[in-house]
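[1] Please work out how this folds:
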Amino acid sequence: MTDNQRAITDDQRQRAKLIWAYHQMHHDVQPTDAAIGLGSHDLGVPAYCAQLYRAGLFPTLVFTGGPNPTAPERFPRGEAVHFREHALNLGVPNEAILLEPKARNTGQNITFSRDALAAAGIKPGTVLLVSMPYMERRSFATARKMWPEVDVICASEPLEFDDYLKSIGDEKLVTDQLVGDLQRVIEYPALGFAIEQEVPEDVHAAYTSLIHDGFTSRLIAG
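    As a prediction, the model looks like this:
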């Protein structure tokens, strides 16, 4: 890690790992009518989408996302555009990919992808959402609110927490993101953005203690 990539303590790591496990839905990945690769800063999403496509799990793949609001330099032409190019390089045929380059949040990822599929004459009954590992639960809760008529399966690149930390290289940033996503899981239902998700007491305690420790850069203003 560089000087700007701060490490976390062993105790903070254990609390972050608890939240990491909660964020993952542990769904059985099965064939679906379509898949949606949710925009993010992580090329693990299109790479895993390509792997699942090659395994024959879906015929159509939507990549969704405009410029990343927290790291616009990461994918300057927008998340969906870069994800599509990465998937093409990994063997996904162009005709299997739909592009949705305007979404700026998860709710728009879902609704705009639904619209892109409809415009292509596709009305799926089942959808596979592929996201970063710590976004599975929020993606699920959002999709169930915004698109309740479809059955949703969530998936992400199968990485252990420590391996994901190493792949990103910034333990503080990853922990900030875990905390920020859990805040959204907790607060978005009251705003009409997602369905309610039960948060176990130990997960909530880990969340509040990490906020107290200063892992707050990805929190939304109250």
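
[2] only C-alpha atoms for contact and neighbour calcs from this point on.
    Fine.

[3] which one is E149 nearest to, not counting chain neighbours?
    Closest residue to E149 apart from its sequence neighbours, by Cα to Cα, 6 or more residues apart in numbering: G125 at 7.4 Å.

[4] Quick check, central residue of the chain?
    S131 (3.1 Å; Cα atoms, centre = their mean).

[5] next up, for comparison:
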Amino acid sequence: MNPRPADLEIASTLWDYLRLEQPVKPADWILVFGGHDLGVARRAAELYHDGVAKRVLVSGGALNVPDGSNATTEAEAIAEVLIDSGIPEHGLAIERLASNTSENFWLSAELLRDLGEDPQAFLVVQKPYAERRTLATARRRWPNKDVRLTSEHVSFADYLAGPIPTQRILSMLAGEVIRLENYAHSGLIEIDEPVPIEHVQAARHLRDAGFDRRAETATPVAVLSLNSRSSM
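    Next comes the predicted model:
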């Protein structure tokens, strides 16, 4: 399906809303959350080499291994890029089971405890459009930690011109906004203000136009992830 100009205009508005563009500050650990987009690996490598943190934890299971990678998990695919960039293996910790953002936080906390680490400040590297929901998840999962978000520096136009299909990108944007509203209402996440109704309507427009691959409601798995597991 080829999006209409009006669809792209709506998607651009959602892109701007979902990104936070927080200033980067030094952290104890860089956390890289997995998925289909290896832009998180490039951004994490840049931050590491800039001296933002000395340790990197990569979290992600087998659900959305990036296209073209021979790795069996998202985390391993990202770790390969980080190592190729010059990050030493002893500077990496790898969590290979998480299947959603709540599990990224929970299982990362478990791994850090196993390593005898109790860091207080984190810089999480996410996909650009997942920043807002990830920070809202952090408020719920790690309320006593200093968590900031960052992502690859890329414009919406350049992201569309990249390797990820446009239909998938628009579906992800619609799904992010719909999830943000649904998860906030269910208590899965803690947002600082309600999702503006115009953005919810825009996301539903994209979903109803056929960009619905990710535009579903909260799942029982996500609810279970929150209710059955401890915070850090």
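
[6] Could you quantify their similarity as a TM-score?
    The TM-score (TM-score structural alignment, normalised by the length of structure 1) is 0.91; 217 aligned residues with a Cα RMSD of 1.9 Å.

[7] quick one on the thing from earlier: which residue in structure 2 lines up with the residue nearest to the centre of structure 1?
    In structure 2, S131 of structure 1 lines up with Q126, judged by TM-score structural alignment.

[8] do you know how far its match is from D50 of structure 2?
    From Q126 of structure 2 across to D50 of structure 2, the span is 18 Å (Cα to Cα, to the nearest Å).

[9] contacting residues for P194 of structure 2?
    With contact set as Cα atoms under 8 Å, 6 or more residues apart in numbering, P194 of structure 2 has these partners: E181.

[10] which residue ranges form the helices in structure 2?
    Assigned by DSSP state H, structure 2 shows helices spanning 5-18, 39-49, 74-84, 101-114, 131-141, 156-160, 166-186, 197-208, 220-227.

[11] Select, out of those, the one closest to G61 of structure 2.
    Proximity to G61 of structure 2, assessed across these by Cα to Cα, is greatest for helix 74-84 (5.5 Å).

[12] ok, the closest residue to A7 of structure 1 other than its chain neighbours - contacts?
    Leaving aside its sequence neighbours, A7 of structure 1 sits nearest to E171 (Cα to Cα, 6+ apart; 5.1 Å). Neighbouring residues of E171 of structure 1 by Cα under 8 Å, 6+ apart: 5-8, 165.

[13] Using neighbour counts, trim those residues to the buried set.
    Neighbour counting by 16 or more other Cα atoms under 10 Å classes 7, 165 among the contacts of E171 of structure 1 as buried.

[14] Including distance to I153 of structure 1, could the contacts of E171 of structure 1 go into CSV?
    Formatted as CSV, the contacts of E171 of structure 1 follow (distance: Cα to Cα, whole Å):
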residue, distance to I153 of structure 1
Q5, 33
R6, 34
A7, 33
I8, 32
L165, 25
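
[15] And the contacts of E171 of structure 1, which is closest to L61 of structure 1?
    Distances from L61 of structure 1 to those, taken as Cα to Cα, are shortest for L165 (27.5 Å).

[16] picking up where we left off before, which position in structure 2 pairs with the residue nearest to A7 of structure 1?
    Residue pairing (TM-score structural alignment): E171 of structure 1 is matched to T166 of structure 2.

[17] Same question for F161 of structure 1.
    So, by TM-score structural alignment, F161 of structure 1 is matched to F156.

[18] Not counting its neighbours along the chain, what's nearest that match?
    Closest residue to F156 of structure 2 apart from its sequence neighbours, by Cα to Cα, 6+ apart: S12 at 6.5 Å.

[19] got it, and R15 of structure 1?
    In space, R15 of structure 1 is closest to A206, 5.1 Å off (Cα to Cα, 6+ apart).

[20] which residue lines up with the one you found in structure 2?
    Per TM-score structural alignment, the equivalent position to A206 of structure 1 in structure 2 is A202.

[21] Ok, P189 of structure 1 next?
    So P189 of structure 1 corresponds to A184, using TM-score structural alignment.

[22] what about the closest residue to its match other than its chain neighbours, neighbour count?
    Closest residue to A184 of structure 2 apart from its sequence neighbours, by Cα to Cα, 6+ apart: E190 at 6.1 Å. Neighbours of E190 of structure 2 under the rule other Cα atoms under 10 Å: 22.

[23] Could you pull up the residues touching E190 of structure 2?
    136-137, 139-140, 184.

[24] Need the nearest residue in space to the counterpart of A79 of structure 2 in structure 1, chain neighbours excluded.
    By TM-score structural alignment, A79 of structure 2 lines up with R84 in structure 1. Nearest residue to R84 of structure 1 in three dimensions, chain neighbours excluded: F63, at 6.5 Å (Cα to Cα, 6+ apart).

[25] Trace that neighbour over to structure 2, please.
    Match for F63 of structure 1 (TM-score structural alignment): V58.

[26] Could you report the distance from the closest residue to I168 of structure 1 other than its chain neighbours to D10 of structure 1?
    Using Cα to Cα, 6+ apart and skipping the chain neighbours, the partner closest in space to I168 of structure 1 is V174 (7.6 Å). Computed as Cα to Cα, the V174 of structure 1 to D10 of structure 1 distance reads 14 Å.

[27] more crowded one of these two?
    Set side by side, V174 of structure 1 and D10 show more neighbours around V174, with 20 against 9, by other Cα under 10 Å.

[28] Is K54 of structure 2 in contact with L47, as I believe?
    No: counting by Cα atoms under 8 Å, K54 of structure 2 does not reach L47; the two are 9.7 Å apart.

[29] neighbour-wise, which of these two wins?
    L47 (20 against 17).

[30] Kindly provide the distance from the aligned partner of the more buried one in structure 1 to L90 of structure 1.
    Here L47 of structure 2 is matched to L52 in structure 1, going by TM-score structural alignment. Separation of L52 of structure 1 from L90 of structure 1 (Cα to Cα) stands at 11 Å.
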